[in-house]
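>>> Quick one, fold the following:
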Amino acid sequence: MGAESNESLDVLSVFLTGIPGLEAQHGWLSIPFFTMYIVAIVGNSLIMAAVHVDAALHEPMYLFLSMLAVTEVGVSVSTLPTVMGILWFDARQIDFDGCLAQMFFIHTFSCIESGVLLAMSYDRFVAIYNPLRYTAILTLSRIISLGLGITLKSVTFMAPLPILLRQLPYCHVNVLSHSYCLHSDLIQLPCADTKLNSILGFSIVLATFGLDSLLIVVSYVLILYTVLGIASGEGRRKALNTCVSHICAVLLYYVPMIGVSVMHRAAKHASPLVHTLMSSIYLFVPPVLNPVIYSVKTKPIRQGIFTLLSCKRKWL
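Next up, the predicted model:
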């Protein structure tokens, strides 16, 4: 039986529905989606390039921001082939192993992003609580170690998901109600009990996103406590102002995620279009808006991008 199921997987394909109910408008919908991809990839790439080129941005805060930009590009590139393939060419079929690979990269980059947001909250706490030792605590080697640790943790947690799904037998009808492959949808396809997969997926969510969000809240409670101890109102305002961009990034990431989770469990009978749009907001909005927010709210980043673009114009 196991040999037959593995053999069937070699020819198994998954069909992606795209945006349910709006199939006739896929051509028009490709315009805003492609625009979001361009903004996300170009915007985050500019931030990475500016931090790399400008020595003034080689500080912990901007190095963490560069890591965040890497994850945003990763999430965007992971979904781009299938989303634009459906909207442009009506290419709804994807090889099962390709679907598992896409699922792994989407969830892994999302997990890394959550870890980076936690690291950035720690960065803000250290900058406000102990500003005199800020650079001594957050050295380059520690930042690199944090980045590698977050990446290793994310890969380790997400690697079992496609491996376990690969071992299950599948039915003849394998249709996903999205333009990309997610674990919550894939576990609905096997012709077998997926309780272990569901428990593992839920445990990973708690151990990564749940724990990260809890620690971010704790960080900001400590930050607020520290800020309230600052004597001058101007000092308190400046301290809090350094956290605005990060708070926006956290809200952009976790609010849609919570919305998707609530919809998945409490509104199972809602229109497939609603579920698809909520998942799209979760995956597409943060990569688009984060570079915009950081460029507007963070003057050194804005100046670094302007310097980078002016240097390119001179070179051309």
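>>> rest of the way, CA atoms for contacts and neighbours
Noted.
>>> Going along the chain, name the helices of the stretch 51-200 of the chain.
Assigned by DSSP state H, counting those that start in this stretch, the stretch 51-200 of the chain shows helices spanning 60-89, 96-129, 134-137, 140-158, 160-166, 183-186, 195-205.
>>> from the chain's centre, how far out does stretch 175-186 sit?
Centroid displacement of stretch 175-186 relative to its chain, using C-alpha atoms, centre = their mean, to the nearest Å, is 17 Å.
>>> start to end distance for it?
The first and last residues of stretch 175-186 sit 9 Å apart, counting by C-alpha to C-alpha, to the nearest Å.
>>> One more, so I can put them side by side:
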Amino acid sequence: MYLLLCMLVLTDIATPTFVVPKALGIFWFNLKGITMSGCLTQMFFLHMVSVMHSATLVTMAFDRYVAICNPLRYATILTNTQIAKLGLVGLIRAVLFILPLLLLLSRQPFCANRIITNTQCKHIAVGKMVCGDIIVTRIYGLVLMFVINGFDLTLIALSYGLIINAILRISSKNAHQKALNTCTAHICLMLTYYTPSLFSNLTHLFSQGIAPHIRISLADLYLFIPPMLSPITYGVKTKELCDKVGKYTCCRR
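Predicted structure coming up:
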């Protein structure tokens, strides 16, 4: 579980890291320019980390499934090597899915008026600057979004379906509560990640009639809310962390 939390922390740190420095340059020093290669690079890493974050949530759902449905085999199924392999598969999947998107956009002719009405170079925003036909790029981006989210959410739903089935077969109410408590943090984490992501993508796809500041705010909240809430969510639910914080607070008093 702690190795998975480390993977989650790395993706949470990486996501705003690719956006915040440039956003601060815009707000503090009015440095609104960015090279095309820099914009495409930011887009690649931003979307790659997003796909990796989703893969980490799927792995954590599998972790909860093993912990509840096969607790006696937990240490033998989810070894350090196995977790490393799952993390590597998630990283390779993210690169292989996002790299074609970058190659398709980099070969397109861009208009003279290259203005992105956003604080980040997202695929949809960069695509609007292309003067040529980007129907293939748009279709690939849409298919990618629905395939990744649909596939990952299906695996998560399958894991929780098996978890619920296992919990219902337990007669003890205390065991019910204990099993559900182990999943609470992960469920909260999924809600804080997938909900802003869904709203952000929908506002970009159907941007007509939506004020620019609302669209930009939703895109920024999608980047900052999950990394901000993840430590709080797992910090509250992790007994060791709560004990350490309580002990430190008492000593300070």
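>>> Would you mind reporting the TM-score between them?
The TM-score (TM-score structural alignment, normalised by the length of structure 2) is 0.94; 249 aligned residues with a C-alpha RMSD of 1.7 Å.
>>> on that earlier part again, which one of the helices of the stretch 51-200 of structure 1 lies closest to residue 277 of structure 1?
Of all the helices of the stretch 51-200 of structure 1, helix 60-89 sits nearest to residue 277 of structure 1, with 12.9 Å by C-alpha to C-alpha.
>>> can you count the residues close to residue 136 of structure 2?
Using other C-alpha atoms under 10 Å, residue 136 of structure 2 has 12 neighbouring residues.
>>> How about residue 138 of structure 2?
Neighbour count of residue 138 of structure 2, defined by other C-alpha under 10 Å: 17.
>>> Tell me the residue in structure 2 aligned with residue 88 of structure 1.
Counting by TM-score structural alignment, residue 88 of structure 1 lines up with residue 28 in structure 2.
>>> and if you look at residue 124 of structure 1?
Under the alignment (TM-score structural alignment), residue 124 of structure 1 maps onto residue 64.
>>> could you list every residue that touches the equivalent of residue 176 of structure 1 over in structure 2?
In structure 2, the residue equivalent to residue 176 of structure 1 is residue 116, according to TM-score structural alignment. Residue 116 of structure 2 is in contact with 125, 126, 129, counting by C-alpha atoms under 8 Å, 6 or more residues apart in numbering.
>>> residues in contact with the second one?
Read that as residue 126 of structure 2. Here residue 126 of structure 2 is in contact with residue 116 (criterion: C-alpha under 8 Å, 6+ apart).
>>> and if you look at the last one?
The neighbours of residue 129 of structure 2, taking C-alpha under 8 Å, 6+ apart as the test, are 110, 111, 113, 114, 115, 116.
>>> rerun that using 7 Å as the cut-off
110, 111, 114 (C-alpha atoms under 7 Å, 6 or more residues apart in numbering).
>>> List only buried entries from these.
The neighbour count (16 or more other C-alpha atoms under 10 Å) marks residue 110 as buried among the contacts of residue 129 of structure 2.
>>> Specify which member of the contacts of residue 129 of structure 2 is nearest to residue 94 of structure 2.
In terms of C-alpha to C-alpha, no member of the contacts of residue 129 of structure 2 lies closer to residue 94 of structure 2 than residue 110, at 25.8 Å.
>>> Would you agree that closest one is in contact with residue 134?
No: Residue 110 of structure 2 lies out of contact with residue 134 (C-alpha atoms under 7 Å); the separation is 11.0 Å.
>>> Report the separation between the most centrally placed residue in structure 1 and residue 146 of structure 1.
The residue lying closest to the centre of structure 1 (C-alpha atoms, centre = their mean) is residue 110, at 3.4 Å. Distance, residue 110 of structure 1 to residue 146 of structure 1, by C-alpha to C-alpha: 16 Å.
>>> How about residue 299 of structure 1?
Relative to residue 146 of structure 1, residue 299 of structure 1 is positioned 26 Å away (C-alpha to C-alpha).
>>> Which one's more surrounded, those two?
residue 146 (17 against 11).
>>> corresponding residue for the more buried one in structure 2?
That one, residue 146 of structure 1, aligns with residue 86 by TM-score structural alignment.
>>> Grab the nearest non-local neighbour of that match.
Among residues not flanking residue 86 of structure 2 along the chain, residue 59 sits closest, at 7.3 Å (C-alpha to C-alpha, 6 or more residues apart in numbering).
>>> so how many other residues sit close to that neighbour?
As a burial measure, residue 59 of structure 2 scores 21 neighbours (other C-alpha under 10 Å).
>>> cool, residue 236 of structure 1 as well?
By the criterion of other C-alpha under 10 Å, residue 236 of structure 1 has 17 neighbours.
>>> and the alignment partner in structure 2 of it, which of the three is it?
Matched by TM-score structural alignment, residue 236 of structure 1 corresponds to residue 176 in structure 2. Following DSSP: H, G, I helix; E, B strand; the rest coil, residue 176 of structure 2 is assigned to helix.
>>> State the three-state secondary structure for the closest residue to residue 176 of structure 2 other than its chain neighbours.
Distances taken as C-alpha to C-alpha, 6+ apart place residue 167 nearest to residue 176 of structure 2, at 6.0 Å, with adjacent residues excluded. Three-state assignment for residue 167 of structure 2 (three-state DSSP): helix.
>>> Aligned to residue 167 of structure 2, what sits in structure 1?
Aligned partner of residue 167 of structure 2 by TM-score structural alignment: residue 227.
>>> Quick check, the residue nearest to residue 176 of structure 2 in contact with residue 175.
No: the criterion here is C-alpha under 7 Å, and residue 167 of structure 2 misses it with residue 175 at 8.0 Å.
>>> So which of the two has more stuff around it?
Using other C-alpha under 10 Å as the criterion, residue 167 of structure 2 and residue 175 rank with residue 167 on top: 20 against 12.
>>> distance of that one from residue 160 of structure 2?
Note on residue 167 of structure 2: its distance to residue 160 of structure 2, by C-alpha to C-alpha, is 10 Å.
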